[in-house]
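Asker: need the 3D shape of this:
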Amino acid sequence: MKRIAVLTSGGDSPGMNAAVRAVVRKALYHDLEVFGVYRGYNGLIEGDLQPFQLGSVGDIIHRGGTILHSARSEEFRTKEGQLKAVKQLQERGIDGLVVIGGDGSYRGADKLVEHGIATIGVPGTIDNDIPGTDFTIGFDTALNTIIQAIDKIRDTASSHERTFLIEVMGRHAGDLALWSSLAAGAETILLPEIPYNIDEVIKRLERGSKREKKHSIIVVAEGVGSAMEIGEEIKNKTDLEPRVTVLGHLQRGGQPTGFDRVLASRLGAYAVELLLEGKKGLAVGLENNRLVHYPIVEVLERKHTIDEKMYELSHHLSI
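Answerer: The predicted structure follows:
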C-alpha cells in the first residue's frame, strides 16, 4: 500500500472534514501518498483528484460540510461508470480508497471492491442509520441543532399556548426524532419504525389540556410523512390550530460537536490502519466505545432498528 485516496459521498454531515483530516494525516504519518477526490463518485469518474499534503487539511477539523464537496452520481450506478472510476485510480497507482458517507456510498464502495479496489467505508450521515456502529459521524451535531431549535420553539409555544409540530430529518430512521424528543422533553414522537394512530396523538393532547397544560410539542420524523399534513389532520379533528416547523437542511450544517470530531478522527484513522493491514471491503464503526469493523456487504444486509426502550421511556416521561 503506497497510495490511497479519500472521498465524501451522499449527504454532507458535520464531522466529515475531521474524518478527511484523519485519513490524510494518518496516511502521511505512515509515509503513504494521499489523494483527495472531489465531488464524490462523480469526481472519481471524471478524474477530479488532487494530491494532499499536511496543509491540505489544516484548519478544517472545526468546519461543517466537506471540503471535498459531495454529489450523487447516476453514472456510477452503471458498470461502465464504475470501470471509469477504477481506471482513474489505476492510472494514478492508487491502491486503496476510503469512502465517507451513508448506505448509498457504501453500495458504491462495495462495487469498487468487486472491481478489485481495496476500499474501506466510514459512516458519515446525520441519520444514524448505518448498522455496525452505535453512532455515525454528524448525528450528535444534528441532534444538538434540533434540541436547540425545539428549546426555542417551546418558548413561543408556551407564550402563545399552542401545539407545535416539528419535522426533523432522518429519512427512514427515527433516531434523530427519538433522541431529540427525549432530550428536549417533547410530548409526542412519531417514528417510521413504530406505527402511530392520529386519534391516540389527539388523546394525548386532550389529556394534557385537561390538566391545564398550555402547550405541546410533537416531533415528527420525516420518514413518517409530512408534518404539515399531520398538523392539518389534527386541526380538522380538534379545535386546535397547530403550528408546523420543518427544520430542513439547517440540521446538516454547523460546527461539529466535540463528540463528532473525536468520532470522525478515530474512524478515519482506523480506516487507514485497515488498509495498511491489507484489509478491504470493510466498514468501520464504534460499538461500546470500541473500534470495530464488519464486511460492507453484511452492513448493507442488516436492518437498522430503533431503541424501543428509549421510545417507551419518552412516553413514560411525557405523561
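Asker: okay, CA-based contacts and neighbour counts for the rest of this
Answerer: OK.
Asker: and the nearest residue to residue 162 once chain neighbours are set aside, what does it touch?
Answerer: In space, and not counting its chain neighbours, residue 162 is closest to residue 215: 4.9 Å by C-alpha to C-alpha, 6 or more residues apart in numbering. Residues in contact with residue 215, defined by C-alpha atoms under 8 Å, 6 or more residues apart in numbering, are 157, 158, 160, 161, 162, 163, 164.
Asker: how does it look with 7 Å?
Answerer: Each residue near residue 215 by C-alpha atoms under 7 Å, 6 or more residues apart in numbering is listed here: 157, 158, 161, 162, 163.
Asker: next, the second sequence, to be compared with the first:
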Amino acid sequence: MKKIGVLTSGGDAPGMNAAIRAVVRKAVHENIEVVGILKGYNGMVNGDFIPMEAASVSGILKEGGTILKSARSDVFRTPEGRATAYENLKREGIDGLVVIGGDGTFTGASIFGHEYDFPVIGIPGTIDNDLFGTDLTIGYDTALNTVAEAVDKIRDTATSHSRLFFIEVMGRDAGFIALNAGVACGAEVVLLPEKRTSFDELKEFLQKKYSYSKSSSIVLVAEGEKLGKTIDIADRIGKEHPEYDVRVTILGHLQRGGSPTVTDRVLASELGVAAVDALLTNKRDVMVGIVNGEIVHVPLSQAIKDEKPINSRLLNLINVISG
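Answerer: Have a look, this model is predicted:
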C-alpha cells in the first residue's frame, strides 16, 4: 500500500473535512502517498486527482462541507464508467481507496470493489445516522444541534403567539434526527417513518397537548414520514381545526452546514485514522464505525442493507414528558 485515494460523495456532512484531514495525516505518518479525488465518483471517472500532503489539510478541521467537493455520478453507475474509473486509479498508481459518505456512496464502493478486486474502505459521513453497524455517523451530532437551536428559537415565537408549529427535519427514511431533537426540544409530537401515526391519532395528540393548554405546540416531522408531506398535514389540520393557529417551517439544507461539533470532529478523526489502518491490515469492502466507543469493521453490504433500529425508549420518553 504505497498510495491511496480519498473522496467524499453524496450529501455533505459537517465533519467530512475532519475525516479527510485524519486520512491524509495518518497516511503521511505511515509514509503513504495520498491523492484527493474531486467531486466524488465523477472525479474517479474524469481523472480529477490532486496530490495531498499534511499541509494540504491545515486549518480544515473546523470547516463544514468538504474541500474535495461532492457530487452524485450517473456515469459511475454504469459498467463503462466504473471501468474508466479503475483505469484512472491504476494509471495514477493508487492501491486503495477511502470513501466518505452514506448508503449510496457505499453501494457504489462495494460494487466497484467487487468488480475489480480493489481495496475500498468506507467512512460513514451522513447527517441521517442511518447506517447499520455504527452508533454515530459523521455530521449527525452537528445536525442535531443545528435543529435544536432552530426549534428552540421557533418555540419562542410559538409561545408568544400560542401557535402550533409543524417543523420538518431531514433524515430521508430514517427518523433519528426527528426523534432525538424531539426529546431535546420538548416537542409535543414527533412523526417518524419507522412508526406509523394515523391522522386520527395525530388529531387526538393535538387535542390533548395543544387544544387543552392553548399555549404552544411543536410537531417535529421527519421528511420521510408516511402520513404525507409536512405542508399537507399542517394544511389539513388547519382546515379541520380553524381554531388552531398553524404554521409550517421546513429547515431543509440549513441542517447540513456549519462548523462540526466537538463530537463530530473527534469521531471523524478517529474514523479517518481507522480507515487507513484498515487498508494497511489488508481489510477491504468494509465500513469503519464506532460501537460503544470502540472501532468496528462492518461489511459495506451489511451497513447498507441492514435496518438500523430507532430507540423505542426515546419514543416512550416523548409520550411521558412532553407538554
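Asker: closest one of the contacts of residue 215 of the first structure to residue 26 of the first structure?
Answerer: Using C-alpha to C-alpha, residue 157 is the member of the contacts of residue 215 of the first structure that lies nearest residue 26 of the first structure, at 48.2 Å.
Asker: mean shift between the helix or strand containing that closest one and the second structure?
Answerer: Residue 157 of the first structure belongs to helix 139-160 when assigned by DSSP states H and E. On superposition with the second structure, the mean distance recorded for helix 139-160 of the first structure (mean C-alpha distance after the TM-score superposition for the first structure) is 0.3 Å.
Asker: measure the closest residue to residue 105 of the second structure other than its chain neighbours to residue 211 of the second structure for me?
Answerer: Take residue 105 of the second structure and drop its neighbours on the chain: the residue closest to it by C-alpha to C-alpha, 6+ apart is residue 9, 5.9 Å away. Shown here: residue 9 of the second structure relative to residue 211 of the second structure, a distance of 45 Å by C-alpha to C-alpha, to the nearest Å.
Asker: before we move on, the earlier item: what sits against the residue nearest to residue 105 of the second structure?
Answerer: With contacts defined as C-alpha under 7 Å, 6+ apart, residue 9 of the second structure is in contact with 40, 41, 70, 71, 72, 100, 101, 105.
Asker: and residue 269 of the first structure, by the same measure?
Answerer: Contacts of residue 269 of the first structure by C-alpha under 7 Å, 6+ apart are 22, 23, 26.
Asker: just to revisit the earlier point, now the helix holding residue 157 of the first structure, how far from the chain's geometric center?
Answerer: How far helix 139-160 of the first structure lies from its chain's middle: 19 Å, per C-alpha atoms, centre = their mean, to the nearest Å.
Asker: tell me which residues in stretch 88-101 of the second structure are buried?
Answerer: Going by neighbour count (16 or more other C-alpha atoms under 10 Å), the buried part of stretch 88-101 of the second structure is 88, 89, 93, 94, 95, 96, 97, 98, 99, 100, 101.
Asker: contacts for that stretch?
Answerer: For stretch 88-101 of the second structure, the external contacting residues (C-alpha under 7 Å, 6+ apart) are 1-10, 44, 47, 118-126, 275, 279.
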